[in-house]
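Q: can't give you the sequence, but here's the structure:
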């Protein structure tokens, strides 16, 4: 259930990778993200609706996003891409967030998190079908393996199969994959702080309109949870992007699966819920699938970089 980090950051020529630092940042991001969804689940149980959760998630994340953007770029926050592109990204992002929080509300936290890890699987499918990117038998095999993991987690022999929670969780992963592809294109012309800043800012007016009907009174504990929801969500987004700034994708992205550990602990501490053996088995297959897809992408990118260099060397020789 990893949220897209904002966009691939622009890499300066004078910056050297710091892989250990990047890994630590990504692990902290996954802890914050798991905490965000755990808080969202607590708020639903306390009577909050999804409209409120999305609004306060963005409202209290805005100071984090704005502070990061101003500290990084100063006042140079005018987008290079057309504003309609940012508006479309905001609509998709809010829809994905709605589905992901809905999945957490309907399913145990660890199970919802595990199904969210199908995002790379959907991204691979969409890249092949929509972007016409070459996808070999290895990655298609990984896609199939990941869906076998989903089937195992869903217990085909039980009423859980094709349940509302499962459908919402898979839909959330699909929309998140679409957002990731949009961000891949947007990141070619826009820096990550700009994308995150405008996503947070543009989401507040429509969510504010929703709050006319969705807003409710809450006790002090509820308000504290809303503030924590926004701060942890904003911090997770910042940390995810920072990790990609200091380390290569092939090292950073596998750390996302640590979110399952935090989600399991939170489920056990807050709801006395421990994943069933089928959940662990299915999650393992999904994780192997996602890691293999990431590794094949790394191999493909290395090959695309090495081949032109070898070609130039051959011509110069």
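A: Perfect, I can see it now. Because the structure is predicted, anything quoted here is derived from the model rather than measured.
Q: Please make it C-alpha for all contacts and neighbour counts, starting now.
A: OK.
Q: so who does residue 298 touch?
A: 249, 250 (CA atoms under 8 Å, 6 or more residues apart in numbering).
Q: go with 7 Å
A: Residues near residue 298 by CA atoms under 7 Å, 6 or more residues apart in numbering: residue 250.
Q: Residue 102 now?
A: Counted by CA under 7 Å, 6+ apart, residue 102 has contacts residue 168.
Q: so where do the helices sit in the chain?
A: With helices called from DSSP state H, the chain shows them at 19-45, 50-73, 83-106, 109-116, 119-129, 137-154, 164-186, 192-214, 220-246, 249-252, 259-271, 277-316.
Q: most neighbours per residue, which of these?
A: helix 109-116 (a mean of 27; mean count of other CA atoms under 10 Å).
Q: Centre of the chain to it, how far?
A: 12 Å (CA atoms, centre = their mean, to the nearest Å).
Q: can you check stretch 164-174 too?
A: How far stretch 164-174 lies from its chain's middle: 14 Å, per CA atoms, centre = their mean.
Q: Please apply the same query to stretch 126-138.
A: With CA atoms, centre = their mean as the basis, stretch 126-138 stands 21 Å off its chain's centre.
Q: now do the same end-to-end measure for it.
A: In stretch 126-138, first residue to last residue: 16 Å (CA to CA, to the nearest Å).
Q: And for it, what's in contact with it?
A: Outside stretch 126-138, not a single residue reaches it (CA under 7 Å, 6+ apart).
Q: what's near enough to touch residue 120?
A: With contact set as CA under 7 Å, 6+ apart, residue 120 has these partners: 177, 290.
Q: try it again with 6 Å
A: residue 290 (CA atoms under 6 Å, 6 or more residues apart in numbering).
Q: Equivalent analysis for residue 152, please.
A: residue 282.
Q: ok, it to residue 261 distance?
A: Going from residue 152 to residue 261 by CA to CA gives 19 Å.
Q: any idea how far residue 298 is from residue 106?
A: From residue 106 to residue 298 the distance is 35 Å (CA to CA).
Q: no, scratch that, I was asking about residue 87
A: The gap separating residue 87 from residue 298 is 31 Å, by CA to CA.
Q: contacts for stretch 272-282?
A: Against stretch 272-282 from outside (CA under 6 Å, 6+ apart): 149, 150, 152, 153, 267, 268.
Q: scratch that, stretch 167-180 is what I was asking about
A: The contact list for stretch 167-180 (CA under 6 Å, 6+ apart) reads 4, 96, 99, 100, 103, 116, 119, 122, 123.
Q: another one to put next to it:
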């Protein structure tokens, strides 16, 4: 009460906070009013941009730090981000009915990231990005052997056309010499394709939290020894970039998941290929690397064949190459 016995006037609300809340509410309302596929498209475009930023940061760091060191710190940062979810769900988050598949998933995810990140460091950004798209064709092939999926002449034709694009990019000079770093990108894409198949099996028995926990923690453990052996003390700026790699990787994966929750895979999966536009622009602006004619032709074949494969999956009622777990960056 005040001196004259009246109640004190209520405190005035902070004007900037009120305006901020109104703007946030208005933006949320506008987004919710959009069609689901439009929302999914916006999320997947954001995911593609974030994965390209992640690749750019890895390429910048790779000039002074080993890929083992980069991957170790990335996994540690991502594990810290998801730690509340892991801890909140203990012991369920550690319970798996298929430890063999969890181990296989961790092994191939490690191969995928080591090879994929090395390719990003050594190749022009657009080349590494385009070669990574070949994962779609490996998923098609592995689905035949491991899922018993029947593939018709249309998808086989798309797969062959895509691999012609890959071969073109593997031998950019036309001199019969295979670029070993481009070969690493293909190995990484194949390993990532196997990861997508394994996840399809794991989701039948284990929770998403369990799958996430084993990947986040175990890949980091595997990288500890090699990272210590090749350790180079990062500068303060490099520590910031390393932390950013982990944060952006997590944000990209979350955007990817939200995209496929909001929209239909058939409608939005093709937008993932906007990564090549982002990668080409950043490659030119940041690294001064212009895509060659061979890169553009090979990338065009890969993307067109991938889009056709996704379309055929929709026609046949399949959902593997166009599913959320098949769209992340080398997992």
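A: The structure has been received and is ready for your questions. It should be emphasised that the depicted structure is a prediction, and the values quoted were computed from it without experimental measurement.
Q: quick one on the thing from earlier: what's the farthest-apart pair in the contacts of stretch 167-180 of the first structure?
A: The two members of the contacts of stretch 167-180 of the first structure with the most space between them (CA to CA) are 103 and 123, at 19.1 Å.
Q: from the contacts of stretch 272-282 of the first structure, which is closest to residue 75 of the first structure?
A: residue 267 (41.7 Å).
Q: What is the equivalent residue in the second structure for the closest one?
A: In the second structure, residue 267 of the first structure lines up with residue 283, judged by TM-score structural alignment.
Q: What sits closest to that match if chain neighbours are left out?
A: Nearest residue to residue 283 of the second structure, sequence neighbours excluded (CA to CA, 6 or more residues apart in numbering): residue 289, at 5.2 Å.
Q: any idea what residue 131 of the second structure aligns with in the first structure?
A: Per TM-score structural alignment, residue 131 of the second structure is aligned with residue 115.
Q: typed the wrong thing, it's residue 68 of the second structure
A: Match for residue 68 of the second structure (TM-score structural alignment): residue 51.
Q: For its match, give its distance to residue 203 of the first structure.
A: 12 Å.
Q: overlap in contacts of these two?
A: In terms of CA under 6 Å, 6+ apart, residue 51 of the first structure and residue 203 are not both contacted by any residue.
Q: Identify the residues contacting the residue mapped onto residue 51 of the second structure from the first structure.
A: If you follow residue 51 of the second structure across to the first structure using TM-score structural alignment, you land on residue 33. Taking CA under 6 Å, 6+ apart, we find residue 33 of the first structure in contact with residue 236.
Q: Let's see that with 10 Å instead.
A: Residue 33 of the first structure sits next to 1-3, 27, 39, 229, 232-237, 239-240, 256, 259, 262-263 when contact means CA atoms under 10 Å, 6 or more residues apart in numbering.
Q: ditto for residue 158 of the first structure
A: Residue 158 of the first structure neighbours (CA under 10 Å, 6+ apart): none.
Q: Residue 102 of the first structure corresponds to which position in the second structure?
A: The pairwise alignment with the second structure assigns residue 102 of the first structure to residue 118, based on TM-score structural alignment.
Q: And residue 279 of the first structure, by the same measure?
A: Aligned partner of residue 279 of the first structure by TM-score structural alignment: residue 295.
Q: now do residue 254 of the first structure
A: Residue 254 of the first structure maps onto residue 270 in the second structure, by TM-score structural alignment.
Q: Leaving aside the residues adjacent along the chain, what's closest to its match?
A: According to CA to CA, 6+ apart, the nearest residue to residue 270 of the second structure is residue 307 (6.2 Å).
Q: for residue 207 of the second structure, same thing?
A: residue 93 (7.6 Å).
Q: measure that neighbour to residue 271 of the second structure for me?
A: For residue 93 of the second structure, the distance to residue 271 of the second structure (CA to CA) stands at 32 Å.
Q: the more surrounded of these two?
A: Between residue 93 of the second structure and residue 271, residue 93 has the larger neighbour count (other CA atoms under 10 Å), namely 20 against 17.
Q: which ones are touching that one?
A: Taking CA under 10 Å, 6+ apart as the test, what residue 93 of the second structure contacts is 85, 86, 87, 206, 207, 208, 209, 210, 211, 212, 213, 214.
Q: now residue 319 of the second structure
A: With contact set as CA under 10 Å, 6+ apart, residue 319 of the second structure has these partners: 265, 266, 310, 312, 313, 326.
Q: Leaving out chain neighbours, which residue sits closest to the equivalent of residue 296 of the first structure over in the second structure?
A: Residue 296 of the first structure maps onto residue 312 in the second structure when the alignment is built from TM-score structural alignment. Using CA to CA, 6+ apart and skipping the chain neighbours, the partner closest in space to residue 312 of the second structure is residue 155 (6.8 Å).
Q: Could you measure from whichever residue in the first structure pairs up with the one you found over to residue 147 of the first structure?
A: Aligned by TM-score structural alignment, residue 155 of the second structure pairs with residue 139 of the first structure. Look at residue 139 of the first structure and residue 147 of the first structure: by CA to CA, they are 13 Å apart.
Q: Mutual contacts of these two, please.
A: By CA under 10 Å, 6+ apart, residue 139 of the first structure and residue 147 have these common neighbours: 121, 289.
Q: before we move on, the earlier item: tell me if I'm right that the residue nearest to residue 312 of the second structure and residue 304 touch.
A: No - with contact defined as CA atoms under 10 Å, residue 155 of the second structure does not reach residue 304; the gap is 12.0 Å.
Q: shared neighbours of the two, anything?
A: Shared contacts of residue 155 of the second structure and residue 304 (CA under 10 Å, 6+ apart): 161, 310.
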